[in-house]
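In: the following comprises the amino acid sequence and a computationally predicted model.
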Amino acid sequence: MDFVLPERPVRMRLLAGRGHYEAVIPALRSARTSVWIATANLKELLVEDPRATIRSRNRFHSVLEVFSALAQQKVELRILHAAPPSGPFRRSFDRRSRLYKGGLELRQCPRVHLKTVIVDGRLCYLGSANWTGAGLGAKGEGRRNFEIGMLTEDEDVIDQVQAMYEAIWSGRMCKSCKLRNSGCEAPLDLATRPVAIRPKRTP
């Protein structure tokens, strides 16, 4: 999928360091209809419990607890990733039956290198950060990657990002991919799951 949007002003917030965490995680917690994530690397991500005090022994928990709560509210949850999930992520995922029984759907494509988080079809993060603690700024200062990104509610940008995401997710990009018959273990166009529909924006 190739496109270049016409040049025009776009409202956005520039993010770096912990700014990723402070923008993306609260948006994730507030999701009402859908969360779409694309990442090259998929690792366990620990987030701060907003109810805990700074002296609490258990100030942090897996972001999959947030996903589990969203799944209970029937929020559509997708993660498109390139590499196999890390061991800690896999174990954390497998402990949460609401997620592995269909609450969170994972699809792998080795060509995925885009990093995006789209919440409710109305808010979009685009940038360099993978879905990892070091990438999203969850780790302490001195342990984070050097990342930069942007947050926007621009409808045209979000429409194009969602269209590209859906084309990969549904397997429509597989036919022209040179890895399909040589380096891809499970082409997405062979999936038997129904093709999802892009979520409507929440008002």
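Out: In hand now; what should we look at? These figures come from a predicted structure and were not determined experimentally. Residues are numbered from 1 along each chain as shown.
In: please count neighbours and contacts with C-alpha atoms only from this point.
Out: Noted.
In: which strand or helix spans S68?
Out: According to DSSP states H and E, S68 maps onto helix 63-72.
In: quick one: A138 from A23, how far?
Out: 11 Å (CA to CA, to the nearest Å).
In: so these two - more neighbours on which side?
Out: For A138 versus A23, neighbours defined as other CA atoms under 10 Å are more numerous around A138 (22 against 16).
In: quick check, that one in a helix?
Out: No - according to DSSP: H, G, I helix; E, B strand; the rest coil, A138 belongs to no helix; its state is coil.
In: is it true that it touches G19?
Out: No - in this structure, A138 is not within contact of G19 by CA atoms under 8 Å, at 9.5 Å.
In: so for the helix or strand where A163 lies, what gets flagged as buried?
Out: Using DSSP H and E, the secondary-structure element containing A163 is helix 155-169. Neighbour-count burial for helix 155-169 flags I158, V161, Q162, M164, Y165, E166, I168, W169 (criterion: 16 or more other CA atoms under 10 Å).
In: structure B:
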Amino acid sequence: MAEITYIKNEAHYGKVLQTALQAKRMLWIGTADLKDLYVKYNNVTMPFLRAVAGLLRKKVEVRLIHAKEPGARFRDDFDKHPELVNHLERMLCPRVHFKLIIVDSQWAYIGSANLTGAGMGMKSLNRRNFESGIWTNDSALFESAMSQFDDVWIGKHCPKCGRKEFCSDRVLDVR
């Protein structure tokens, strides 16, 4: 039976991120903004990027689409993990505003939260954002989310994009 759960505020961390960090085959993340984010992984609090590096070492396919360059602390942490440099599939698309997390082609988060501490509920009660979304294993919903992510990933919209001057990773126009 399909599960469709309404997620709000700090539940993003408990339900979405904790499941994402248990990915066995694939983890796709789409976000407009990403910042230095800490998570609890194997009972240790660590930067999210360190946990992602651990998934990459386990041969989990990790794809990340984001709309703008992350801050300096995120980039510094990124550079500490060779697995991220060598194996993380990353794409910058300035038009991305969706927030999607897809885990093992079975679960999808579709909502408002960026991949930040304030968005995912890791900030203190008075500093986190008010967020909402859906966490689901409903095949129609997660397949639609995967399709939208994949369309951006393969550059389906690139030939007619009106923001090419802001896109450092655009797919070359093929005629």
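Out: Arrived safely. What you see is a predicted model; the values in this text were computed from it and never measured.
In: re earlier: C-terminal to the helix holding S68 of structure 1, what's the next element?
Out: Next along the chain after helix 63-72 of structure 1, taking DSSP H and E as the criterion, comes strand 76-81.
In: remind me what that following strand packs against, helices and strands.
Out: The contact analysis (3 or more CA pairs under 8 Å, 6 or more residues apart in numbering; DSSP states H and E) places strand 76-81 of structure 1 against strand 34-39, strand 105-108.
In: the last one aligns to what range in structure 2?
Out: When you say that, I think you mean strand 105-108 of structure 1. Using TM-score structural alignment, strand 105-108 of structure 1 corresponds to residues 89-92 of structure 2.
In: before we move on, what about the first one?
Out: Residue correspondence for strand 34-39 of structure 1 in structure 2, counting by TM-score structural alignment: residues 26-31.
In: what ranges do the strands span in structure 1?
Out: 13-16, 34-39, 46-48, 60-62, 76-81, 105-108, 116-119, 123-127, 148-152 (DSSP state E).
In: could you find the closest non-adjacent residue to G111 of structure 2?
Out: Closest residue to G111 of structure 2 apart from its sequence neighbours, by CA to CA, 6 or more residues apart in numbering: G133 at 3.7 Å.
In: count the neighbours of the counterpart of the one you found in structure 1 for me.
Out: Per TM-score structural alignment, the equivalent position to G133 of structure 2 in structure 1 is G149. When neighbours are defined as other CA under 10 Å, G149 of structure 1 has 20 of them.
In: residues touching G149 of structure 1, list them.
Out: Contact analysis of G149 of structure 1 by CA atoms under 8 Å, 6 or more residues apart in numbering lists L14, L15, A16, H20, Y125, L126, G127, S128, A129.
In: what's the neighbour count on the aligned residue in structure 1 for H157 of structure 2?
Out: Using TM-score structural alignment as the criterion, H157 of structure 2 maps onto M173 of structure 1. Using other CA under 10 Å, M173 of structure 1 has 19 other residues around it.
In: again with A11 of structure 2
Out: Count around A11 of structure 2 with other CA under 10 Å applied: 17.
In: now the counterpart of it in structure 1, nearest residue through space, not along the chain?
Out: The equivalent of A11 of structure 2 in structure 1 is G19 (alignment by TM-score structural alignment). Nearest residue to G19 of structure 1, sequence neighbours excluded (CA to CA, 6+ apart): G137, at 7.1 Å.
In: what's the answer for I4 of structure 2, then?
Out: Closest residue in space to I4 of structure 2, ignoring its immediate chain neighbours: T136 at 4.5 Å, by CA to CA, 6+ apart.
In: now do the same contact list for the one you found.
Out: A2, E3, I4, T5, W107, A108, Y109, F142.
In: emit the ChimeraX select command for whichever of the residues you listed are buried.
Out: The buried residues among these can be selected in ChimeraX (16+ other CA under 10 Å) with this line:
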select :107,108,109,142
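In: give me the range in structure 1 that stretch 46-58 of structure 2 lines up against.
Out: Under TM-score structural alignment, stretch 46-58 of structure 2 corresponds to residues 61-73 of structure 1.
In: is it true that H61 of structure 1 touches L46?
Out: Yes - H61 of structure 1 is within contact range of L46, at 5.2 Å (criterion: CA under 8 Å).
In: separation between the residue nearest to G111 of structure 2 and V103 of structure 2?
Out: Taking CA to CA as the measure, G133 of structure 2 falls 15 Å from V103 of structure 2.
In: can you tell me which residues contact the residue sitting nearest the centre point of structure 2?
Out: In structure 2, the residue lying closest to the centroid (CA atoms, centre = their mean) is I29, at 2.3 Å. I29 of structure 2 makes contact with V62, R63, L64, I65, K99, L100, I101, I102, according to CA under 8 Å, 6+ apart.
In: same question for L64 of structure 2.
Out: Counting by CA under 8 Å, 6+ apart, L64 of structure 2 touches W28, I29, G30, T31, L88, E89, R90, M91.
In: how near is it to T31 of structure 2?
Out: 8 Å.
In: go ahead and name everything in contact with stretch 173-191 of structure 1.
Out: Stretch 173-191 of structure 1 has contacts (CA under 8 Å, 6+ apart) with M1, R107, Q108, C109, P110, A167, I168, W169, S170, G171, R172.
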